[in-house]
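Enquirer: following is a predicted model, sequence given first.
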Amino acid sequence: MEEKLAFVEGAEQPLSMHPKKFALWLFIVSVVMVFAGMTSAYIVRQSEGNWLEFDLPDVFWYNSGIIVLSSLSIHWSYLSAKKDDFNSLKLGLIATTFLGLAFLVGQWYSWIALVEQDVYFVGNPAGSFMYVFTGLHGLHLVSGVIFLIIVLISSLGNKIHSQNMPQLEMCVTYWHFLGGLWLYLFMFLLLNH
């Protein structure tokens, strides 16, 4: 009987994940599938001809730098929370939120730059794809900024610390995903434009 008990006690625990983290990963996978489908459609439609040639807005480069900086600042927040450094946690979240807002302002200016080149949402499919890519990513970034604000409010009440990290971990995961998605889209457009 003792051998049987020893075997049961040594049984491995099943892998588990916080249910909200699992839901976030399902959402991320669905967003990846949407953008993969759109980039595939872009390539197929571009190969059919009648494709408007125009320069990508210069602000895309600045936005890429902003999104990289925001990933660094949110990672700093994460490391600070693990050390219970509440001031750095809050400062990093505030910086990330402002960088996220700066990115959205940059996207607005990219649309202004497209209009100045006579590239519109309606008309040539090249322009339509550009607005859909940047607009859909911008919409997801708005949700990311809202999530950042919610986490910032929690951090102001000292509810985020080394013993309570799930909300911050989810926010960090989503924000890094949004940054990676932007860099993918920008590189895709540079290579296929």
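Expert: Yep, that arrived. Residues are numbered from 1 along each chain as shown.

Enquirer: from now on I want contacts and neighbour counts done on CA atoms only, so please keep to that.
Expert: Fine.

Enquirer: which residues does Leu141 contact?
Expert: Taking Cα atoms under 8 Å, 6 or more residues apart in numbering, we find Leu141 in contact with 100, 104, 178.

Enquirer: ok, second structure coming up, stack it against the first:
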Amino acid sequence: MTTLHVLPGQAAWWPGPGPERQAVRRAGLWVLTGVISMLFFLFGAAYVMRMAVADWRPLPVVPWQLWCGSALLLAASMAWQLAWRAASRGRELAATLAVAVACASSVLFLGAQLWAWQAMSGRDLTVAANPANSFFYLITGLHGVHVIGGLVAAGLAAWPLVRGGGVLRASGGIELCARYWHFLLVLWLAMFAMLFLVTPAVVQAVCGIT
């Protein structure tokens, strides 16, 4: 049976510090990622169904900036994993450096995405030019919003490291950030493949539409 440690001014249903509270936070993260996954699934379904309309024109190119962004997001995910490992072992300096690399890579990822938008606009691939373009900006922009939200949470999680001497206290939050960034990476790769590999011809072949 789970024991609840109730502190003064703390709600009776909220677990106290330690494994119980971390378990609640993990469950909350699972719920969050489930909701986000469903949101992107619905946009993906709308994207595929919209292809059936005659005015659909697939995106002609993959901006090279997006390849760089993918590499940066992969680096951020790996850095969070290293930060989690270092924090769980009490290695404060290594954890701090890994968190810094993860956050910097994430910010650069957002910059690469904005650069890709600028490059596409320069080729007249604007939001209003075609429905496929609109979905591209919508989906990549929505993913970017979730990265920004993750960075805000990362700042809160890493605060004990900034104050110094709090690596073990920060380890729980760093674990959640690592899990979240792994999710963001998988989500980005899935969206990337959908936007540039799924075409009306592919949908027709898979669904058997003639």
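Expert: Now that the structure is in, tell me what you want to look at. Because the structure is a prediction, the values reported are computed rather than measured.

Enquirer: related to what we said a few turns ago, tell me the one among the contacts of Leu141 of the first structure nearest to Val115 of the first structure.
Expert: Proximity of the contacts of Leu141 of the first structure to Val115 of the first structure (Cα to Cα) peaks at Leu104, which lies at 17.0 Å.

Enquirer: the closest one maps to what in the second structure?
Expert: When the second structure is aligned by TM-score structural alignment, Leu104 of the first structure is paired with Leu110.

Enquirer: gap between Glu116 of the first structure and Leu185 of the first structure?
Expert: Distance, Glu116 of the first structure to Leu185 of the first structure, using Cα to Cα, to the nearest Å: 22 Å.

Enquirer: neighbour-wise, which of those two wins?
Expert: Legend: neighbour count by other Cα atoms under 10 Å for Glu116 of the first structure and Leu185, higher for Leu185 (19 against 10).

Enquirer: the second structure: helices as residue ranges?
Expert: Assigned by DSSP state H, the helices in the second structure fall at 19-50, 64-88, 92-122, 131-157, 159-163, 167-197, 200-207.

Enquirer: center of the second structure - which residue?
Expert: Leu184 (2.6 Å; Cα atoms, centre = their mean).

Enquirer: any idea how far Phe40 of the second structure is from that one?
Expert: 11 Å.

Enquirer: so what corresponds to Pro166 of the first structure in the second structure?
Expert: By TM-score structural alignment, Pro166 of the first structure lines up with Gly172 in the second structure.

Enquirer: test my guess that that match contacts Val24.
Expert: No. Gly172 of the second structure lies out of contact with Val24 (Cα atoms under 8 Å); the separation is 11.3 Å.

Enquirer: who has more neighbours, those two?
Expert: Set Gly172 of the second structure next to Val24 and count neighbours by other Cα under 10 Å: Gly172 wins out with 22 against 13.

Enquirer: report the contact partners of that one.
Expert: Listed by Cα under 8 Å, 6+ apart, the contact set of Gly172 of the second structure reads Gln22.
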